[in-house]
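Visitor: Prediction below, plus the sequence it came from.
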Amino acid sequence: MDQPEDPATLSQLPPATLPFSQVNVFSAAPLAGNPVAVVHAADGVGAAEMAAFARWTNLSETTFLLAPTDPAADYRLRIFTPGGELPFAGHPTLGSAHAWLAAGGRPAAEGRVVQECAAGLITLRQDRPDSQDHDAGRLAFAAPPLVRSGPMHPAEVDRALAEAGLEPEDLVDAAWVDNGPGWMGLLLTDAAAVLRAAPQPGSELKIGLVGPHVSAQTPADVEVRAFVPGLGIPEDPVTGSLNAGLAQWLIGTGRLPAHYVASQGTALARAGRVHLDQDAADPATIWVGGDCVTVLHGTLRR
């Protein structure tokens, strides 16, 4: 990883422009999902400039597409929040792959895209490519391995409930579902409990909530929320990494079926839909999918 520049030198960089996209992820409706800012051809951009641009966009994530260093990868990705760099994140992975394909990227293997990032190689598949519109379609990534799993300590559970503004009777189960960001997973009694939660002032934990929808009229099986203090935003609208970890836990323990749809963003007036699928040929693999559409494209002036 390159060394960060002195921020004081950023204003002395020579003028340049780079292709730019802003992609709506986890919804085919342009303003209903989670946006990610994508800077193309960013090999000449240093870490400090990346971080500064991510703070300026003030989105949950801003990404930078670079040439791969691993011959097995189609491209390399760096992912920044307003608070710093992440080794991996789900909705930026889908949105960046979508932007790369829409800009003319051609993967080495048809129907498969391999992304290189700080967490390693991430495989994506094109679940629903649209031959009529190359800037729309559904992508899915293979959930990365959990770096921490298993039960949470009772004291950790109590603290997570308190920080989420929940009561012990709201809880069904709790587990670590950490694939890099540090997610704690809380399975609640129902979707109403998920939507009733309210992160408390001074919260520090990264907490993922999930609860089943009890109405057959709801176009999703569960409701999910992601509280992310410390990353520059209090709540993430729709979160691929969290849904990946939750699915590995809940499908793996039989609490949810091999195929289900998660709704996320309701509390933020969004309508995100995350499609979770256990691979029939390889049950250890969980695919995390969502619709993507480019909302903005143009050039970034450095």
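Guide: Thanks, I have the structure now. Since the model is a prediction, treat every value here as computed from it, not as a measurement.

Visitor: going forward, measure contacts between C-alpha atoms and count neighbours the same way
Guide: OK.

Visitor: buried sites along the helix or strand where residue 85 lies?
Guide: Assigned by DSSP states H and E, residue 85 belongs to strand 84-86. By 16 or more other C-alpha atoms under 10 Å, the buried positions in strand 84-86 come out as 84-86.

Visitor: Export those residues to a markdown table and append columns for distance to residue 195.
Guide: Output for these, formatted as a markdown table (distance: C-alpha to C-alpha, whole Å):
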| residue | distance to residue 195 |
| --- | --- |
| 84 | 28 |
| 85 | 29 |
| 86 | 27 |
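
Visitor: another structure for you, compare them:
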Amino acid sequence: MPRNFSRHLLVAIFLTAATGSFGTDFWPVEYSFEETFVGEASVARGPHRVEDFDESDTLLRLILTPRVKLGVLRLGFEYEQFSFGMGKNTLLPNTLQSVAAVVGIDTQFSDSILVRLETTPGVYSEAFRPGSTDFNMPFEIGGTYIYNPDLQFVVGVSIDVERKYPVIPGGGIRWKFQPHWVLNAVLPTPRLEYEWNKNLTLYAGATLKETNFRVGDDFGRDHGIPKLNHAVLTYSEVRAGLGIDWKVTSWLSVNAEAGYQPYRVFDFYRANIRFHEDGSAPYGMIALHGAF
């Protein structure tokens, strides 16, 4: 795990430096790199258990944001990989990964109403294979109503045909109720923030994740359950912790966070096979993000 983290961090630093010069000469760029390590925990399904495995979650996102007549386009890619330290004979995959394009637009209907439409078509798989057909295209629509500079309301909907419930609503509120305090209660990362100064923010919050993947064509046969061949696996987790966000420069911020992961589920929902959290685990996260 530490070796993977070092490799991913070096890639992120290279991309950060490269996009710094690229963004100033071409279209504006948003970027983020995030690495999370979760300590050992277990999951269970009835009497069956997968014990004492850790997790590494790597997320890389690079978005070009050129301005057009209708608003601001969002064009780029994102990559995410969950790596689990499980044994080879478990009924769960050791790796879940996705690589997807990002295609969207931010537009403004009035001085008070902002709307975002975004889709992430790509491959969501247990492991990338030549000729993979594990294609999916999740879609999100969200809107923000700016009541005043200190209070905004957010509503949205997420659509994914591979999900057990294809359409899920969401939303939240952002309320600056004191000069240094902000309730940023917007899913999937609700937070209570304290703005120490213009460059430093402390927070307590949570991260909710849920992504659908396809396992391999022979995954079920290899594990003695043929109905799991090419099955949809929904992976969900919740993390809760304390963090700090430090704006180092105008184009680079560093985010560090630590806490516990109280909830995790591996759900082959179409096959009615579900492993749930059986004990929480600590986690640590570090991220680089910014815009040019």
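Guide: That came in fine, so what should we check first? What you see is a predicted model; the values in this text were computed from it and never measured.

Visitor: How alike are these chains, TM-score-wise?
Guide: Scored against TM-score structural alignment, normalised by the length of structure 2, the superposed chains reach a TM-score of 0.33; 163 aligned residues with a C-alpha RMSD of 6.4 Å.

Visitor: packing partners for the helix or strand just after the strand holding residue 85 of structure 1?
Guide: As assigned by DSSP H and E, the chain's next helix or strand after strand 84-86 of structure 1 is helix 90-102. Contact here means 3 or more C-alpha pairs under 8 Å, 6 or more residues apart in numbering; DSSP states H and E; on that basis helix 90-102 of structure 1 packs against strand 17-25, strand 34-39, strand 62-66, strand 112-117, strand 136-142, helix 240-252, strand 286-301.

Visitor: what angle sits between helix 90-102 of structure 1 and strand 34-39?
Guide: Relative orientation of helix 90-102 of structure 1 and strand 34-39, computed by axes from the mean of the first three to the mean of the last three C-alpha atoms, to 10 degrees: 50 degrees.

Visitor: Would you mark the buried spots in helix 90-102 of structure 1?
Guide: Those would be 90-100, 102, for helix 90-102 of structure 1 by 16+ other C-alpha under 10 Å.

Visitor: Now for residue 290 of structure 1: which residues touch it?
Guide: By C-alpha atoms under 8 Å, 6 or more residues apart in numbering, the residues touching residue 290 of structure 1 are 25-27, 94, 138-140, 273-275.

Visitor: I misspoke; the intended subject was residue 33 of structure 2.
Guide: 12, 58-61, 287-289.

Visitor: Could I get those in CSV, plus columns for distance to residue 18 of structure 2, neighbour count and secondary structure?
Guide: What follows is the contacts of residue 33 of structure 2, written out as CSV (distance: C-alpha to C-alpha, whole Å; neighbours: other C-alpha atoms under 10 Å; DSSP: H, G, I helix; E, B strand; the rest coil):
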residue, distance to residue 18 of structure 2, neighbour count, secondary structure
12, 10, 22, helix
58, 20, 22, strand
59, 18, 19, strand
60, 14, 22, strand
61, 14, 20, strand
287, 17, 20, strand
288, 14, 22, strand
289, 14, 21, strand
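
Visitor: which one of the residues you listed is nearest residue 51 of structure 2?
Guide: residue 58 (22.1 Å; C-alpha to C-alpha).

Visitor: neighbours of the nearest residue to residue 142 of structure 1 once chain neighbours are set aside, just the number please.
Guide: Counting by C-alpha to C-alpha, 6 or more residues apart in numbering, residue 287 is the residue found nearest to residue 142 of structure 1 once chain neighbours are left out, at 4.7 Å. Residue 287 of structure 1 has 23 neighbours, counted by other C-alpha atoms under 10 Å.

Visitor: can you pull the contacts of residue 287 of structure 1?
Guide: The contact partners of residue 287 of structure 1, taken as C-alpha under 8 Å, 6+ apart, are 140-143, 244, 275-279.

Visitor: make it 6 Å
Guide: Shown in contact with residue 287 of structure 1 (C-alpha atoms under 6 Å, 6 or more residues apart in numbering): 140-142, 276-277.

Visitor: Let me know the distance separating the residue most central in space within structure 2 from residue 82 of structure 2.
Guide: Centroid-nearest residue in structure 2: residue 209, 6.0 Å away (criterion: C-alpha atoms, centre = their mean). Counting by C-alpha to C-alpha, to the nearest Å, the gap from residue 209 of structure 2 to residue 82 of structure 2 is 12 Å.

Visitor: Then residue 145 of structure 2?
Guide: Applying C-alpha to C-alpha to residue 145 of structure 2 and residue 82 of structure 2 gives a distance of 35 Å.

Visitor: swap in residue 54 of structure 2?
Guide: Applying C-alpha to C-alpha to residue 54 of structure 2 and residue 82 of structure 2 gives a distance of 10 Å.

Visitor: And the strands in the stretch 101-250 of structure 2, which stretches?
Guide: 113-119, 122-125, 135-136, 139-148, 151-159, 167-178, 181-186, 191-197, 200-214, 232-247 (DSSP state E, counting those that start in this stretch).

Visitor: ok, back up a step: packing partners for the strand holding residue 85 of structure 1?
Guide: Contact here means 3 or more C-alpha pairs under 6 Å, 6 or more residues apart in numbering; DSSP states H and E; on that basis strand 84-86 of structure 1 packs against strand 75-81.

Visitor: change it to 10 Å
Guide: helix 47-57, strand 62-66, strand 75-81 (3 or more C-alpha pairs under 10 Å, 6 or more residues apart in numbering; DSSP states H and E).

Visitor: how about the strands of the stretch 101-250 of structure 2 in JSON lines, adding distance to residue 75 of structure 2?
Guide: Converted to JSON lines, these look like this (distance: least, C-alpha to C-alpha, whole Å):
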{"stretch": "strand 113-119", "distance to residue 75 of structure 2": "10"}
{"stretch": "strand 122-125", "distance to residue 75 of structure 2": "14"}
{"stretch": "strand 135-136", "distance to residue 75 of structure 2": "17"}
{"stretch": "strand 139-148", "distance to residue 75 of structure 2": "14"}
{"stretch": "strand 151-159", "distance to residue 75 of structure 2": "19"}
{"stretch": "strand 167-178", "distance to residue 75 of structure 2": "23"}
{"stretch": "strand 181-186", "distance to residue 75 of structure 2": "23"}
{"stretch": "strand 191-197", "distance to residue 75 of structure 2": "27"}
{"stretch": "strand 200-214", "distance to residue 75 of structure 2": "21"}
{"stretch": "strand 232-247", "distance to residue 75 of structure 2": "24"}
